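[1] Here you go, sequence then predicted model.
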Amino acid sequence: MKAWRVHRNGEPSEVMRLDDIPAPEPGPGEVLLRVRAAGVNFPDALLCRGQYQIRPPLPFTPGVEMCGEIAALGAGVEGLAEGQRVISTAALPAGAFAEHAVVPAAGVLPAPEALDDTSAAVLHIGYQTGWFGLHRRAALRPGETLLVHAAAGGVGSAAVQLGKAAGAFVIGVVGGPQKAAAARELGADLVVDRHAEDFVAAVKDATAGRGADVVYDPVGGDTYTRSAKCVAFEGRIVVVGFAGGTVQAPALNHALVKNYSILGLHWGLYAARDPQAVRTAHAELTALAAAGTVRPLVAARPLAEAASAVQSVADGTTVGRLALIP
């Protein structure tokens, strides 16, 4: 089968190579998926660079989430059937940027019927991250103000839609007119182009000086530091990632004086420590998809363009999500 593999660490466009390798077979408790679409995520770029918290042995196949069709069941697998359309995270080092992938059966979830393959492929990580960040960690309430950074990006676009579904007033921060248009399409109530406006001032103007009740930050660095200047009394800053490349050192005395909370979110821990919570969130997301409230902003590219697709995500030039089609 065809599979993209990384033989050395570096920039995705330089180190990803399309190889012919034997098709895998499922072991006990595993399923073999025929990949119908694979989501492209920022962690794929970090994996290529050797900068992700997980460092699979070389060579490995990137691609951390997918929509697939069950092609074969390993021994002991129950409750699933060949031909069933499902979504799953990947089992590295054998990721989703391939024609087939083997994954643990316990992590497989039914693909929402309301979503096509490309939309289903990008639902899992981004929207689960948003759901846990906004509901489990920040306890977002109707009527509150939600500030979303990188609102036209992968996890940010999901947070915009989920914030609106929760009844929040959503302020999206983006970089450039094209991304501003995308954030408006996603449903943001107010869009701030950070290239032309000061988001701190915009948030204070929009909230009569009160600030944002919840800040959803996948960027980090100076973005986090400035967000602390416009977080509300008893506000919550959810630290989702560091796409800006800098891990900030929060001023804890500032959090004390202003009375706000700093919340970390590592969604992958829920799959390991509370898998039922993941399934509960999937049921909520499936219902939102059926209602048309959740609709990923996604573009499809052929699997042959995987290296350039991952590089474009790494460079921050994409709008919404990308999915690869074998």
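    Nice, I can see it.
[2] When you work out contacts or count neighbours from here on, use the C-alpha atoms and nothing else.
    Fine.
[3] Start from the N-terminal end of this structure and give the helices.
    12-15, 42-49, 117-121, 124-131, 154-165, 177-186, 199-206, 222-227, 252-258, 268-273, 275-290, 306-314 (DSSP state H).
[4] Now render these as a markdown table, adding distance to D213 and mean neighbour count.
    Shown next, in a markdown table, are the helices of the chain (distance: least, C-alpha to C-alpha, whole Å; neighbours: other C-alpha atoms under 10 Å):
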| stretch | distance to D213 | mean neighbour count |
| --- | --- | --- |
| helix 12-15 | 37 | 18 |
| helix 42-49 | 27 | 23 |
| helix 117-121 | 30 | 29 |
| helix 124-131 | 16 | 24 |
| helix 154-165 | 12 | 27 |
| helix 177-186 | 20 | 19 |
| helix 199-206 | 11 | 18 |
| helix 222-227 | 11 | 17 |
| helix 252-258 | 12 | 12 |
| helix 268-273 | 24 | 12 |
| helix 275-290 | 22 | 17 |
| helix 306-314 | 29 | 22 |
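[5] want to compare, so here's the second one:
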Amino acid sequence: MKAIVCKEYGLPTNLILEDLKSPEPKENEVLITVKACGVNFPDTLIIQGLYQFKPELPFTPGSDVAGVVKAVGSQVKHLKIGDEVFGFVMQGGYAEEVAVPANVCFKKPPKMDFPIAASFMIAYGTSYHALKDRGKLKEGETLLVLGASGGVGLAAVELGKLMGAKVIAAASSDEKLKLCKEYGADEVINYTGEDLRSRIKELTNGKGADVVYDPVGGDYSEFALRGTAWEGRYLVIGFAAGSIPKIPLNLTLLKGCSIVGVFWGNFAMKTPKKNMENTVQLMQWLGEGKLKPHIHKIYPLEEAPNALEEMMNRKVRGKVVIRCS
């Protein structure tokens, strides 16, 4: 099979397309022929050795996969050869075949095409887990989403609105914010041209945001935390800005607020039953037309480095997908 291989940590241009031996599924895994793999911002960090975990070199990046079951492990009962599925892997998605843990592999609805399926699991799984399980978002509360036009950010905008919140979307350009409005944002902030803290205060009548969803980190995090309401919940999703902020902890005391970490991958692996419940709800909303992943662009497998470059250069709105076979 063909696969994108990272042999040394570095930029996307270092990645190589190679022929590799097909993986053998373990007893609790399924082997799928990968039709599409979503590109996620952590992929750009993993290949540089900048993420929370560092895969042993060499490795194939990619986590958000959709395809057709080719082989089934001996302990897998809910899937069979020929099933169209989507799922999550820690690595290995940028390839023609990958072994996927059965507890995070789900049948794909017939009307869902493979690129959409490969855009769904991480973005919507992360955002729903963040807002529902970690942020305890309630109907009528105000949700502020940073990096709101990206994959997880746009999913958070869409889900926040669906869950009954007032949604404020913050992003770096008017073009990106236009897409956020199309996905349900009530108010928008262009944080490259507006003062984030004062705009939050203005748009919430001085109260602040009840829940802040932050996949960006960097310089904007402290301003957003200062714009959090009394007993607000600040959700730490990731650090797309490239730097991990140092937060003055006295702010949590003054606001009685919480800083809450969100790691959907570990949640999915450690509590598969709860993750299954969330996935069932997301699939129901998708089937009802209430969720609609936005595909920015689809690349062939050999152009995966270009997809990662576009992600790193902040040009992506919604999701970028790699077509693998």
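    Alright, I've got the coordinates. If you're wondering where the values come from, they're calculated on a predicted model, not measured in any experiment.
[6] quick revisit: distance to H100 of structure 1 added to the helices of structure 1, as JSON lines?
    JSON lines is the format used below for the helices of structure 1 (distance: least, C-alpha to C-alpha, whole Å):
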{"stretch": "helix 12-15", "distance to H100 of structure 1": "21"}
{"stretch": "helix 42-49", "distance to H100 of structure 1": "18"}
{"stretch": "helix 117-121", "distance to H100 of structure 1": "14"}
{"stretch": "helix 124-131", "distance to H100 of structure 1": "18"}
{"stretch": "helix 154-165", "distance to H100 of structure 1": "24"}
{"stretch": "helix 177-186", "distance to H100 of structure 1": "32"}
{"stretch": "helix 199-206", "distance to H100 of structure 1": "44"}
{"stretch": "helix 222-227", "distance to H100 of structure 1": "39"}
{"stretch": "helix 252-258", "distance to H100 of structure 1": "47"}
{"stretch": "helix 268-273", "distance to H100 of structure 1": "22"}
{"stretch": "helix 275-290", "distance to H100 of structure 1": "23"}
{"stretch": "helix 306-314", "distance to H100 of structure 1": "15"}
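[7] Let me know which of the ones you listed is the nearest to A299 of structure 1.
    Of all these, it is helix 117-121 that lies closest to A299 of structure 1, at 7.7 Å by C-alpha to C-alpha.
[8] Once aligned, what mean separation remains between that closest one and structure 2?
    Superposing on structure 2 places helix 117-121 of structure 1 at an average distance of 1.0 Å from its equivalents, by mean C-alpha distance after the TM-score superposition for structure 1.
[9] Quick one: residues in contact with that helix.
    Under the contact criterion C-alpha atoms under 8 Å, 6 or more residues apart in numbering, helix 117-121 of structure 1 has outside partners 36-39, 65-68, 87, 111-112, 295-300, 323-325.
[10] and if we set it to 7 Å?
    Residues from elsewhere that reach helix 117-121 of structure 1 (C-alpha atoms under 7 Å, 6 or more residues apart in numbering): 36-39, 65-67, 87, 111-112, 296, 298, 300, 323.
[11] which residue lines up with N190 of structure 2 in structure 1?
    By TM-score structural alignment, N190 of structure 2 lines up with D193 in structure 1.
[12] follow-up on the earlier one: wait, which of the helices of structure 1 is closest to E78 of structure 1?
    Here helix 275-290 is closest among the helices of structure 1 (C-alpha to C-alpha), at 16.7 Å.
[13] Give me the distance from the closest one to the chain's centre.
    15 Å (C-alpha atoms, centre = their mean, to the nearest Å).
[14] In structure 2, what stretch matches it?
    Aligned by TM-score structural alignment, helix 275-290 of structure 1 falls on residues 272-287 of structure 2.
[15] The matching stretch against structure 1, how far on average?
    Compared with structure 1 after the fit, stretch 272-287 of structure 2 shows a mean deviation of 0.6 Å (mean C-alpha distance after the TM-score superposition for structure 1).
[16] Touching that stretch from outside, list them.
    Stretch 272-287 of structure 2 has contacts (C-alpha under 7 Å, 6+ apart) with 103, 125, 268, 291-292.
[17] Return the closest of the residues you listed with respect to K138 of structure 2.
    Distance ranking of the contacts of stretch 272-287 of structure 2 against K138 of structure 2, using C-alpha to C-alpha, places G125 first at 18.1 Å.
[18] Can you give me every residue that contacts the closest one?
    By C-alpha under 7 Å, 6+ apart, G125 of structure 2 lies in contact with 264, 279.
[19] From K132 of structure 2, how far off is S243 of structure 2?
    In this view, S243 of structure 2 and K132 of structure 2 are 27 Å apart by C-alpha to C-alpha, to the nearest Å.
[20] Between these two, point out the one with more neighbours.
    More crowded of S243 of structure 2 and K132, by other C-alpha atoms under 10 Å: K132, with 15 against 12.
[21] so what corresponds to the more buried one in structure 1?
    Aligned partner of K132 of structure 2 by TM-score structural alignment: H135.
[22] so G235 of structure 1 touches S261, yeah?
    Yes: between G235 of structure 1 and S261 a contact is recorded at 6.3 Å, counting by C-alpha atoms under 7 Å.
[23] Of the two, give the one with the bigger neighbour count.
    Set G235 of structure 1 next to S261 and count neighbours by other C-alpha under 10 Å: G235 wins out with 26 against 18.
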